[in-house]
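# A structural model of the following input is requested.
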Amino acid sequence: MPLLTLSSNVSLNYEINFQDPLTKERKETDSPADCPVSKPWLLVLHPIWLDLTWDRPITTDQDYLERFNIIAFDQRAHGRTQSVISVCNDLNTLAADMAFAIQKLTLPPVNVLASNSWASDIAIRLAAVFPEKVHSLFLCGLAPDKYTDSVNGAIRECFACLTTPETAEDWDEVRIGALHYFFFGGVPLDGGLMSVIDEWTGPMLRRYPPSKALDCGAVGLTEMSRKPDTKALKESVVAPVMILHGKDSSVFTAGEAVERFSGYSNVGEGSKLKLVDDAPLLLVPMHLDVIKEEFFEWIQPKLKRQAQSPQSLVPSQSNFQDNLLTLARIFDNPEIAQRDPFTSDSFHTVRSSEEPGLKALLDMLESRQSQSFSLYGGGAPESWTDASLEEKLPWR
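Okay, the predicted model is just below:
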């Protein structure tokens, strides 16, 4: 897998898929120059906690590749991306990483498909702060503008159980319980749903055990530091937007999604929100056919207009100083404008007064993560802990 170095702090793992014009077969490449220049680009954003492999049912699908060159990244602190853990990472930083990557790869403005509500928040910030990089947004789920006290409490409880569990059961159960609560609330557990939950929780078992609490904390902070949309942010999104939202979602409800989307007064022509019957919040991978049908029907007129404008396929150049000023204005934070505009590390909304508390949290996680226990009894630490070989295999 190729790595794209954005700064000394982050190198993004990425994957490009395209359809060979002659054989019509799917191909992978490290270089956008290998892709058909006449095709628009689709950027697919994966959910927080997972990686780009979650979206391969989309990024490798021939129907999508007929229409797009497709690129996907492992976000900062995710997957195979290499990044330095910092308190100053939030959803805006992840969005800025995408903008800097688009510029470094000399891509034209992209159409964005966000595969869950957390990815949708990244896409919205990308479109608001870097509008020159985005043609359209297709969002699979939209969280409420402001979380309820019960949701905030659930997030804190889940975070604590993942990073500083009292028992192995606390950690093991929260992976499944949290996923069902947030993404499948209101939907009965059955065999198909359990396989999806297993598919989601597998990466968390491997990547975020208690012995890697610091890594888990770096990801969790992006969601825990989430700030409600400001009026200025909503007014800054001018690209066309379509949202698919599961009608049966009981935590991030359809009504809350409708209410939040109604505040985006400047979105482009054809913007709309559609509810999916008999569907939870998480639509990938259980509702891929619905996503494909709705996305293609919605995007086709826009692709025709883009094809009539040669400029739409020309690489866009951002003035990152202007983008940084936009972020400062959107969140009414003058500190932001004083930072270095030539690194995506600067594009965050963490105030200097907040940094000591966040650093103390990460320091605590780092001190706790060396503690280990056995998930399956017997007292021997699991293979992913930092315990010695003798401790892991006492029977030898």
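
# hey, let's count contacts and neighbours off CA atoms from now on
Fine.

# Looking at this protein, which strand is longest?
In the chain, with assignment by DSSP state E, the single longest strand is strand 10-19.

# Tell me the helices and strands packed up against the next helix or strand after that strand.
Per DSSP states H and E, the first helix or strand lying C-terminal to strand 10-19 is strand 26-29. On a contact count with 3 or more CA pairs under 8 Å, 6 or more residues apart in numbering; DSSP states H and E, strand 26-29 meets strand 10-19.

# Now find how far off-centre the strand it packs on is within its chain.
Relative to its parent chain, strand 10-19 has a centroid offset of 15 Å by CA atoms, centre = their mean, to the nearest Å.

# what's next to that strand, contact-wise?
Strand 10-19 has contacts (CA atoms under 8 Å, 6 or more residues apart in numbering) with 1-6, 25-32, 35-36, 52, 59-60, 62, 65-66, 68-76, 79-84.

# Okay, and which of the residues you listed map to helices?
Within those, residues falling in helices by DSSP state H are 59, 62, 65, 66.

# which among those residues end up buried?
Buried members of the ones in helices among the contacts of strand 10-19, counted by 16 or more other CA atoms under 10 Å: 59, 62, 65, 66.

# for the residues you listed, which one is nearest residue 336?
Taking CA to CA as the measure, residue 336 lies nearest residue 59 of these, at 34.6 Å.

# Next, the contact list for the closest one, please.
Applying CA under 8 Å, 6+ apart, the residues near residue 59 are 17, 44, 65, 70, 71, 72.

# from memory residue 312 sits against residue 304, does it?
No - between residue 312 and residue 304 there is no contact under CA atoms under 8 Å: 11.0 Å.

# Check which helix or strand the spatially most central residue of the chain maps to.
For the chain, the residue nearest the mean C-alpha position is residue 119 (3.5 Å; CA atoms, centre = their mean). Here residue 119, judged by DSSP H and E, is contained in helix 117-129.

# here's the other one to compare against:
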Amino acid sequence: MPYIDFVSKDDRISLWYVTNTRHGGTGDFELAKPVVVMLHPLFLDSTWLATQFEDPRLYTRFNLIAFDMRSAGRSTARPSGAHDTWVDAADLAFAIQALGLPSAHFFAVENISVNAALRIAALFPELCSSLTLINVPPPTELEWVFEMYGELLNMWCHPQDLDEFDHALLELTNCLLGKVLPLDSTPELQDELVAFWSLTYPPWRRSRVYEVMHCVLNRTPLSDRVLACVTQPTLIIQSDKTDINPIKYAERLSKQLVNVEGKARVHVIKGSPEYVTLVPTCASIVNRVFAEFLSRQTNLYIPVTLQMISPTERRERAQEALEKLADLMEDPSIAERDPASALSFSCVTPEVLQSQSDVLSRQALNEREAFSPLGMDGRPCRRFSERYNDHWFQAEKEDAPHSYQLNKEEKLKALENLVTRTEYLSTSAKDANGEYLSAQEPVSSEVARTGRLRRSTISKHVVEKATIGGAGFAPTTVIANTIHMTKMFNYK
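Model (predicted):
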């Protein structure tokens, strides 16, 4: 199986990877082709890179390999509050070294992948020949995005019923797909996304959702010293119809990469949403621009040689990277950590570490007993696009208790206001010093800290696994055991 395992005193991780070879391994790589490492979009996994793996402009010219990041897809890891994108970068470096891959061209899509690629280029430059960054995020999340993810996190992981769970995922797809491509953003694509999230990140696996959100919401900006370490040729591809990652931050990053060979170039994809690599027409443009960028690299046609290095050599190289990271972070204690563990590369502060560890412990408690949006066959109960045609979800409004309706409607309306920003962006928020912040500007470290403490105290507001309700539908009692499940519907 295409897994690669790393075990240390404080960490245990199994990374899943897939290649474009017949048997899915690296042993079948063609030595005359360069290697491209692909990192998947936010909240998804390597299966959503099919538009790249199936493009003949890429799979016929390059050896392609894609990894599922920690807490994503088929990769498994022990939950840790120390997880940040420095740890993701170390995971990738360890995996590339263990597989004996040569210096590769990185294709990183969106938030976590982009941050991990920049960090691996700074700490392990010999493993990276070039960088292609898709939708560069701001240094920290924008104010409205920060608040939106906080609301989505609560509804996603602790829904009152199936409708509320579906609504949270609907708002997420509206943000990431947008409404600018009605022909390409078909209901089928939305159905696939919601089904994937229902299977991969259901409420009974909420600790994985929280761990991903920690990497997104609690990240710290890269310093100029770190960015100065990036010297590889860099291409930035940015969507022009994404409000989550505005173009100005891509242009700002291109100027901060002062030591990049030939300067970093920004290519804008017109009319594209955040998930630019999922929409076929936009993905085709991305693949063309990426292939043209690689064709201009002087080291592209150097024959590939797989060089297996011993565990001792990998440990020595990891120790060098830790010493470099300690110098960049101005924290000598980092160099004294265990080089065999990817968690040793974590740069979260002790306060953030404690907060994230507490949240993960709280969310992992009895999470297997949480509400499940899946049926007895382990598949989604219904197609998302057909949810309004399901007759037993179409009871009259007065059939449900008034307080139940009001509570749910208020939360859904508040979330819609955050996502659409029709009201939120017309106002301003104050930080801890009483200064006004634009909702379209990155949050400060103080605001992020306050939000982190607020998120860590969110309490579970529903009885787990007990209700499957719809609009105007009375709560349903579900009694489950290891043999059968009995459903009792109490109609008015």
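
# After superposition, what is the TM-score?
Once superposed, the chains reach a TM-score of 0.87 (TM-score structural alignment, normalised by the length of structure 1), with 379 aligned residues with a CA RMSD of 2.6 Å.

# What residue in structure 2 is paired with residue 340 of structure 1?
Superposed on structure 2 with TM-score structural alignment, residue 340 of structure 1 falls opposite residue 338.

# Same question for residue 148 of structure 1.
By TM-score structural alignment, residue 148 of structure 1 lines up with residue 142 in structure 2.

# Then residue 14 of structure 1?
Residue 14 of structure 1 maps onto residue 17 in structure 2, by TM-score structural alignment.

# Give me the nearest residue to its match, chain neighbours excluded.
residue 67 (4.3 Å; CA to CA, 6 or more residues apart in numbering).

# right, and the one you found touches residue 39 too?
Yes - counting by CA under 8 Å, residue 39 is a contact partner of residue 67 of structure 2 at 6.3 Å.

# so what's in contact with those two at the same time?
Between them, residue 67 of structure 2 and residue 39 share the contacting residues residue 46, judged by CA under 8 Å, 6+ apart.

# Pull the number of nearby residues for residue 394 of structure 1.
Residues within reach of residue 394 of structure 1, counting by other CA atoms under 10 Å, total 12.

# now the aligned residue in structure 2 for it, what's its secondary structure?
Aligning on TM-score structural alignment places residue 394 of structure 1 opposite residue 487 in structure 2. Under DSSP: H, G, I helix; E, B strand; the rest coil, the three-state class of residue 487 of structure 2 is strand.

# Quick one: the strands in the stretch 51-200 of structure 1, in order.
69-73, 82-83, 110-114, 134-140 (DSSP state E, counting those that start in this stretch).

# swap that for the stretch 201-350 of structure 1, please
Secondary structure of the stretch 201-350 of structure 1 (DSSP E, counting those that start in this stretch): strands at 241-246, 272-276.

# which residues in structure 2 does the longest one align to?
What that stands for is strand 241-246 of structure 1. Mapped onto structure 2 using TM-score structural alignment, strand 241-246 of structure 1 covers residues 234-239.

# do the shortest one as well
Residues 265-269 of structure 2 are the counterpart of strand 272-276 of structure 1, counting by TM-score structural alignment.

# before we move on, back to that, ok, which of the strands of the stretch 201-350 of structure 1 comes nearest residue 326 of structure 1?
strand 241-246 (20.2 Å).

# Now tell me what touches that closest one from outside.
By CA under 8 Å, 6+ apart, the surrounding residues in contact with strand 241-246 of structure 1 are 136-142, 254, 257, 267-268, 270-283, 291, 298.

# with structure 2 superposed, average distance for it?
Once fitted to structure 2, strand 241-246 of structure 1 is off its aligned match by 0.8 Å on average (mean CA distance after the TM-score superposition for structure 1).

# what angle sits between that strand and strand 134-140?
Interaxial angle, strand 241-246 of structure 1 versus strand 134-140 (axes from the mean of the first three to the mean of the last three CA atoms, to 10 degrees): 10 degrees.

# Give me the distance from strand 241-246 of structure 1 to the chain's centre.
The chain centre lies 16 Å from the centre of strand 241-246 of structure 1; the measure is CA atoms, centre = their mean.

# Equivalent analysis for stretch 54-64 of structure 2, please.
Here stretch 54-64 of structure 2 is found 24 Å from its chain centre; the criterion is CA atoms, centre = their mean.

# Which positions within it qualify as buried?
57, 58, 59, 62, 63, 64.

# Tell me the spacing between the fifth one and residue 116 of structure 2.
The reference is to residue 63 of structure 2. Distance, residue 63 of structure 2 to residue 116 of structure 2, using CA to CA, to the nearest Å: 21 Å.
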